[in-house]
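Asker: Sequence first, then the predicted structure, then my questions.
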Amino acid sequence: MASKPLSSPPSWAAVPNATLSGGIVAQIRAAVLNREIVAGQFLGSEAALSEQFGVSRMAARDALRTLEGLGIVEIRMGARGGVWVAQGNPDRLADALAIHLKLIGITSGEVFDAQMAIEEMAARLAAERRDEADLEHLRAVLAELSSLKSELDRFADASMRFHEAIVRASHSRILLAQFHALSFVLEPVLRPNLTSASAVRIVRHHKLLLEAIESGDGAQAARLMQERLAYQRARTLSQETDPASRAD
């Protein structure tokens, strides 16, 4: 994607000495959220920005490093060097969200609650918005899943890809990013509890879910997704408190 020139730069406010780089970060972050600046837009050189903000080059450099670390700006070298507003990266968003969920000590129950909200809506939207390419992909993953009931590691991967395919069929980028983040957290919890018996039940359920999406029945797709995830949630949390039990 071609970079966009800065046609009308925001009027940056001088930063008080007490806040320095933090003030620059706050202003640029707010400008992105307010759409005063957009992805691919050139903001200027480090020297020009330090002058505009009324701070030293060192303070500007510290701020830009922070913004770069947050994925808000891209710092380029060479003839077209300078500071540019970064392009969005859903994968980076999902990875960062998953890490921070773990760092704040999110529980499995909380993750399941969020997953249920996301995937129920995704199933409903998939039934309403799916196109033939989406359906072909879902059918292919389900066929693969059906052939892997005796290979549990590969089955677990395929089952997660089936859920991902449903979320993709919703054509909602924000649901997909959230799904990826939660799947990073849940996958290590779910995989050890998978059994051959549960694999058979999962395939049976996924077939019903695909039928609902194919027929365009959003309410039925959402209901089936809710039933499966609620059951999975209850069994997984039971396994955490009673390791003798087996989730399915």
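Answerer: Ah, there it is.
Asker: Please make it C-alpha for all contacts and neighbour counts, starting now.
Answerer: Noted.
Asker: quick one: buried residues of the helix ranked longest in the chain?
Answerer: Counting residues, the longest helix found in the chain (DSSP state H) is helix 218-241. Going by neighbour count (16 or more other CA atoms under 10 Å), the buried part of helix 218-241 is 218-226, 228-229, 232-233, 235-237, 239.
Asker: who does it touch, helix- and strand-wise?
Answerer: helix 108-129, helix 196-215 (3 or more CA pairs under 8 Å, 6 or more residues apart in numbering; DSSP states H and E).
Asker: what about the strands in this protein?
Answerer: 42-44, 73-76, 82-85 (DSSP state E).
Asker: Relative to Arg35, which of those is closest?
Answerer: Across the strands of the chain, Arg35 has its closest neighbour in strand 82-85 (11.3 Å, CA to CA).
Asker: Quick one: residues in contact with the closest one.
Answerer: 37-46, 72-76 (CA atoms under 8 Å, 6 or more residues apart in numbering).
Asker: hold the first one in mind and look at this next one:
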Amino acid sequence: MSAGLLQTSEQKEERPPKPRASEEIAGELRRLILTGEVVKGEFLQPTVSLMRRFNVSRPTMREALRLLENEQLISVRQGSRRGVQVLQVSTDAATRMAGQTLQATGATIADLYEAQIGFEPFAARLLAKRSDRRDIAELRGHYAVLKQTLAAGSVSEHGVALARFHHLLVSLTGNKVMILVGDLIASTLERHQQRDDAKRYGAIMTEKEKLSFRLGGIKSIAKLIQFIEDGQVDEAEAHWRRHVENANEYWLRDQDRHALVNVVF
């Protein structure tokens, strides 16, 4: 079906094409935003002024702005506050693009689970080494939410809260790279787990049985928080590694470990 859309070997160019002017302009504006030379809430110069600055036509300038708008770095506003406004740089767009890249390059579900084993136990180690009472308060606060969702009997709400705990564990480290990659792993796995949970247990387990199954995970989280509070670095890392390995083995059971990541459900 796609054969007619592909170039023949004779049609393919030997040299890569030069970047378009719109891509070069978008790259320069992107650099200004990411380095903080222009900040959230500020408006870029009017389009006509930008056209003069970069010496390009209106269609080329519009294309450059469209690229940045797709990356959620700017918003092209209409009305009385018309103009191009700089947005808060968000990890959501980067995570979404990275997820699409994983899918396009053939990453598997097993790859994601292996990466999670490398990230989260080390995050637990960092938090235990620091043993900051503010971190512990946040972890205990979220643990209370997990208990509440179990008591309320909602598997779906508990699943969302559990995914947020995994995010919190990494985000409390303050390591920007770990947070970005951790978000990518956690958000992608959450979607796959929600789909698989419904498929695996939708017809054979009651809500009460599902909640009972998840109770073991809650107890493990409580133990992790205690290790962090006590500053037991090696114990926190080893415990959470076992937890993640066991959980991942459960989710990979009866699954095709070589199934490709799918970010478009």
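Answerer: Sure, I can see it. Treat the numbers as computed from the prediction; the structure is a model and nothing was measured.
Asker: So which of the strands of the first structure is nearest Ala197 of the first structure?
Answerer: So among the strands of the first structure, strand 73-76 is nearest, using CA to CA, at 49.3 Å.
Asker: mean shift of that closest one relative to the second structure?
Answerer: When the second structure is superposed, strand 73-76 of the first structure averages 3.4 Å from its matched positions, counting by mean CA distance after the TM-score superposition for the first structure.
Asker: Give me whichever of the strands of the first structure is most buried.
Answerer: strand 82-85 (a mean of 22; mean count of other CA atoms under 10 Å).
Asker: what separates that strand from the chain centre, distance-wise?
Answerer: Distance of strand 82-85 of the first structure from the chain centroid (CA atoms, centre = their mean, to the nearest Å) equals 25 Å.
Asker: Mean deviation, that strand versus the second structure?
Answerer: Looks like 3.9 Å for strand 82-85 of the first structure (mean CA distance after the TM-score superposition for the first structure).
Asker: How about stretch 133-146 of the first structure?
Answerer: Averaged out, stretch 133-146 of the first structure is 3.1 Å away (mean CA distance after the TM-score superposition for the first structure).
Asker: Any idea how far that stretch is from the middle of the chain?
Answerer: On CA atoms, centre = their mean, the centre of stretch 133-146 of the first structure falls 22 Å from that of its chain.
Asker: post-alignment, the longest helix of the first structure versus the second structure, mean distance?
Answerer: Mean deviation for helix 218-241 of the first structure: 2.2 Å (mean CA distance after the TM-score superposition for the first structure).
Asker: Just the residues contacting that helix, thanks.
Answerer: Outside helix 218-241 of the first structure, the residues touching it (CA under 8 Å, 6+ apart) are 108-109, 112, 116, 119-128, 189-190, 193, 205, 208-210, 212-213, 245-248.
Asker: I figured Asp217 of the first structure hits Arg130, correct?
Answerer: No: the criterion here is CA atoms under 8 Å, and Asp217 of the first structure misses it with Arg130 at 11.3 Å.
Asker: about what we covered before: turn the strands of the first structure into TSV, including distance to Asn17 of the first structure.
Answerer: TSV is the format used below for those (distance: least, CA to CA, whole Å):
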stretch	distance to Asn17 of the first structure
strand 42-44	22
strand 73-76	23
strand 82-85	22
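Asker: show me the residues around Leu117 of the second structure that make contact.
Answerer: For residue 117 of the second structure the amino acid is Ile, not Leu. So Ile117 of the second structure contacts Arg241, Val244, Glu245 (CA under 8 Å, 6+ apart).
Asker: any idea which of those residues is closest to Arg30 of the second structure?
Answerer: Val244 (37.3 Å).
Asker: What's the match for that closest one in the first structure?
Answerer: For Val244 of the second structure, the aligned residue in the first structure is Leu229 (criterion: TM-score structural alignment).
Asker: next one: Glu235 of the second structure
Answerer: Aligned partner of Glu235 of the second structure by TM-score structural alignment: Gln220.
Asker: Please report how far its match lies from Gly40 of the first structure.
Answerer: 42 Å (CA to CA, to the nearest Å).
Asker: now do Leu138 of the first structure
Answerer: Relative to Gly40 of the first structure, and taking CA to CA, Leu138 of the first structure is found at 34 Å.
Asker: Tell me which of the two has more neighbours.
Answerer: Higher neighbour count among Leu138 of the first structure and Gly40: Leu138, with 24 against 20, using other CA atoms under 10 Å.
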